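K.L.:
only geometry, no sequence info:
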């Protein structure tokens, strides 16, 4: 149905493509004809090296087993697969011919060297808020990388998603280039955190959710949570106290979670563990604190009740037996978890755990099926790891186990159905 509607839109608006185009170039400053590659100062290069860590840029632009920064990694979307480009300064297959102005146009306007519209798998709706100074610093750092000749892998997108006309329509509907606008009523620290979260950190790319056309609500400003397409992990709402909201956390605990992947209030699993490992643990303490201050200030609300019914008593009994067999030795008979002699969490408690009660139960199912692994960081060098049970337990057994946990220890989150386990166990899992 979605494909037919988008085909309809493209056909309907195809004749207006030239008219739509002005919406995509409005406000753009043309790249000067004489613009040529340039190199920055050592301070700019060092700044750029730090900023690419903030943006976690290398993760997407490095294929597994390939040369870092040379691109080729496939990014699965509901519309097909987009392959990341080569960011090394190779003149023919990378950024070797790009000027700082070309790079800024890509970051701010979502256009390639030759003016083609880029796919928003590259999160330019967020990167558009990055300052020119930071964009130039990133460009100067990328110029210092060893050039790697690696031609771009063609995107594998279904029709009409791979057309420039479809992209023009999408941008007309969902994208406007813009910058970060500081809030004068807030502190410099708060504004720094907002800039990192809303811009280079592109947190909304996951935590903002996606509409049927793959756009983040509120033009990339939403942090209300959503299922990560093709990966079947749920990025919890940063604006919901019963999901990932941290309004009542100590700032130090938020910083610890971002830096170490674990804190007295929670731990990072799944895609978030990868973000901590590859990006957040490398940030300066002042930037981590700024992010924490911003996240702590977000208005908090409770999620809408799911309306799930209570599980069948027989299902709960099955789940209780499975819990005693597979889970209680580590997580405790009452879901209390375990701490070491210093009081640090060794095994996370399940009682009161938001992953257990969250709606949808995607993350709970994925942890049971695929295991739970915290990132290895300086503050957590030997992280706890939970083994996967996807090959040990059936979908019905996993549903029973999840239902038991979601209705025990004061929880009232309702049943999990075997069909949901079948749905959420799949996906790329990356």
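P.N.:
Cool, got the structure. No experiment lies behind these values; they were computed from the predicted model shown.
K.L.:
CA only for contacts and neighbour counts going forward, please
P.N.:
OK.
K.L.:
helices along the stretch 201-350 of the chain, start to end?
P.N.:
In the stretch 201-350 of the chain, the helices defined using DSSP state H, counting those that start in this stretch lie at 204-207, 217-220, 251-260, 270-278, 285-297, 313-326, 328-331.
K.L.:
the first one packs against which elements?
P.N.:
Helix 204-207 is packed against strand 226-227, with contacts defined by 3 or more CA pairs under 8 Å, 6 or more residues apart in numbering; DSSP states H and E.
K.L.:
for residue 88, see how far away residue 130 is.
P.N.:
Residue 130 sits 21 Å away from residue 88, going by CA to CA, to the nearest Å.
K.L.:
of those two, which one has the most company?
P.N.:
residue 88 (26 against 22; other CA atoms under 10 Å).
K.L.:
isn't residue 183 right up against residue 193?
P.N.:
No. Taking contacts as CA atoms under 8 Å, residue 183 lies outside contact range of residue 193: 11.5 Å.
K.L.:
neighbour count for these two, which is higher?
P.N.:
It is residue 193, of residue 183 and residue 193, that has more neighbours when counted by other CA under 10 Å, with 23 against 11.
K.L.:
SS state for residue 365?
P.N.:
helix (DSSP: H, G, I helix; E, B strand; the rest coil).
K.L.:
where do the strands sit along the stretch 301-430 of the chain?
P.N.:
Residue ranges of the strands in the stretch 301-430 of the chain, as given by DSSP state E, counting those that start in this stretch, are 338-339, 345-347, 372-373, 385-386.
K.L.:
quick one, which of the ones you listed is nearest to residue 108?
P.N.:
Evaluated over the strands of the stretch 301-430 of the chain, closeness to residue 108 peaks at strand 372-373, with 35.4 Å, by CA to CA.
K.L.:
what helices or strands is the closest one leaning on?
P.N.:
With contacts defined as 3+ CA pairs under 8 Å, 6+ apart, strand 372-373 has these neighbours: helix 270-278, strand 385-386.
K.L.:
comparison target, given below:
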């Protein structure tokens, strides 16, 4: 009898373990959706201009355009820890694009993260941020996309590992990490601050890069913008809050300069941020860029959750590494970045106090030394100075030494870097 009772209890437990997730997924699938209030645009020309502006603010073309492909026709591979996703065709082609979508369907995708037929969308499409867009902005963006030339390009299937390829399981992810919500202005703040918050939290989707992620790919404290490693790309997006490890020593004008031109007295953009400035932020008007800067500067400090562990070495070995790094720095770097890491703004960024270089992750410093790089060419900085790649001439140990020296000199306390780490970054694709 006891054994029978045990097996009955086990069966009940198993049934509950199956029924509960199924109920959560069912609620996510069948739950009510707020449709938003669509209103006819009094000036269609102005609506199209607004939509084009928002498309640039969200950098939509960058993700939805394959290298060498037609704009917005999709097919760009997005690497993730779970496999590879391919962006969709958002031109108005009626067979392969969104030509048969309505403005309501588009709002559903942005606000609720669901496709035309109701399917859950993978959060590589940042609907967790786009949900904050107003219905008017969603309609303007849709109107602009519908005005583009249609391109017949079939969408490519994602190649994800099991169980991440089971789309219905996204219902569980959504229950844990996503709630549709429009941006609500903070009555304690002025119009400029609220405009900046709306752009940073919504169309700009800054948290997609500047927040650490958990093992299921969800952003940790997305509104804190405490910095984090961009999955698969292996670039470190530094904190964007106003704390000591973020933008505390930056003026709003310097923040705006970096966003608009890619250079500032404190830093220059490299890697993914250069693409964002070059393709997106430089086209925003000065008022919006300043609003974003004001909002970012106001954010309170927040500790990042994914700090890397510096290499642990014996004191004698650390001294040898620093000595070798100093010698290499004097040969390769001092002419541009100065003997005290002070740089020569805006062409050559300072290394002393540079959080992107001397922060918790060495990725940016290692990749800059290996591969070099340029800030974007922008209207405010059309002929940027760049850094040459030293990867071909330096060994992993030499790169580790010079990066370790930079990360631990002039007040920096970034920790040492190992040759093994350098070797890992050497094999990471450039984009």
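P.N.:
Thanks, I have it. Because the structure is predicted, anything quoted here is derived from the model rather than measured.
K.L.:
from residue 418 of structure 1, how far out is residue 287 of structure 1?
P.N.:
Distance from residue 287 of structure 1 to residue 418 of structure 1, by CA to CA: 43 Å.
K.L.:
got it, and residue 346 of structure 1?
P.N.:
Distance from residue 346 of structure 1 to residue 418 of structure 1, by CA to CA: 30 Å.
K.L.:
repeat that for residue 283 of structure 1.
P.N.:
41 Å.
K.L.:
also residue 81 of structure 1?
P.N.:
Counting by CA to CA - residue 81 of structure 1 and residue 418 of structure 1 are separated by 29 Å.
K.L.:
can you name the next helix or strand after the helix or strand hosting residue 81 of structure 1?
P.N.:
Residue 81 of structure 1 is located in strand 80-83, with elements delineated by DSSP states H and E. Counting by DSSP H and E, the next helix or strand C-terminal to strand 80-83 of structure 1 is helix 100-109.
K.L.:
pull up the aligned stretch in structure 2 for that following helix.
P.N.:
Using TM-score structural alignment, helix 100-109 of structure 1 corresponds to residues 103-112 of structure 2.
K.L.:
how about residue 228 of structure 1, what's its match in structure 2?
P.N.:
In structure 2, residue 228 of structure 1 lands on residue 230 (TM-score structural alignment).
K.L.:
isn't its match right next to residue 214, touching?
P.N.:
No. Counting by CA under 8 Å, residue 230 of structure 2 stays clear of residue 214, with 11.8 Å between them.
K.L.:
and the two? Which one has more around it.
P.N.:
Per other CA under 10 Å, whichever of residue 230 of structure 2 and residue 214 has more neighbours is residue 230, with 18 against 11.
K.L.:
state the number of residues packed around the nearest residue to the more buried one once chain neighbours are set aside.
P.N.:
Excluding the flanking residues, the one nearest residue 230 of structure 2 by CA to CA, 6 or more residues apart in numbering is residue 209, at 5.5 Å. Counted with other CA under 10 Å, residues neighbouring residue 209 of structure 2 total 22.
K.L.:
and residue 84 of structure 1, what pairs with it in structure 2?
P.N.:
In structure 2, the residue matched to residue 84 of structure 1 (TM-score structural alignment) is residue 87.
K.L.:
isn't its match right up against residue 77?
P.N.:
Yes. Proximity of residue 87 of structure 2 to residue 77 meets the contact threshold set by CA under 8 Å, at 6.7 Å.
K.L.:
neighbour count: these two, which is higher?
P.N.:
Shown here are residue 87 of structure 2 and residue 77; by other CA under 10 Å, residue 87 has more neighbours (23 against 18).
K.L.:
before we move on, back to that, point out the most buried one among the helices and strands packed on strand 372-373 of structure 1.
P.N.:
helix 270-278 (a mean of 21; mean count of other CA atoms under 10 Å).
K.L.:
that one vs structure 2, average offset?
P.N.:
Here the mean offset of helix 270-278 of structure 1 against structure 2 after fitting is 0.9 Å, by mean CA distance after the TM-score superposition for structure 1.
K.L.:
what's the match for the residue nearest to residue 230 of structure 2 in structure 1?
P.N.:
Under TM-score structural alignment, residue 209 of structure 2 pairs with residue 206 in structure 1.
K.L.:
cool, residue 337 of structure 2 as well?
P.N.:
Match for residue 337 of structure 2 (TM-score structural alignment): residue 331.
K.L.:
next up, the contacts around residue 415 of structure 2.
P.N.:
Residues counted as contacts of residue 415 of structure 2 (CA atoms under 8 Å, 6 or more residues apart in numbering) are 310, 311, 358, 360, 404, 407, 408.
K.L.:
likewise residue 302 of structure 1?
P.N.:
By CA under 8 Å, 6+ apart, the residues touching residue 302 of structure 1 are 240, 241, 242.
K.L.:
which residues are in contact with residue 137 of structure 1?
P.N.:
40, 44, 45, 46, 47, 48, 51 are the contacts of residue 137 of structure 1 under CA under 8 Å, 6+ apart.
K.L.:
now which residue in structure 1 aligns to residue 195 of structure 2?
P.N.:
Using TM-score structural alignment, residue 195 of structure 2 lines up with residue 192 in structure 1.
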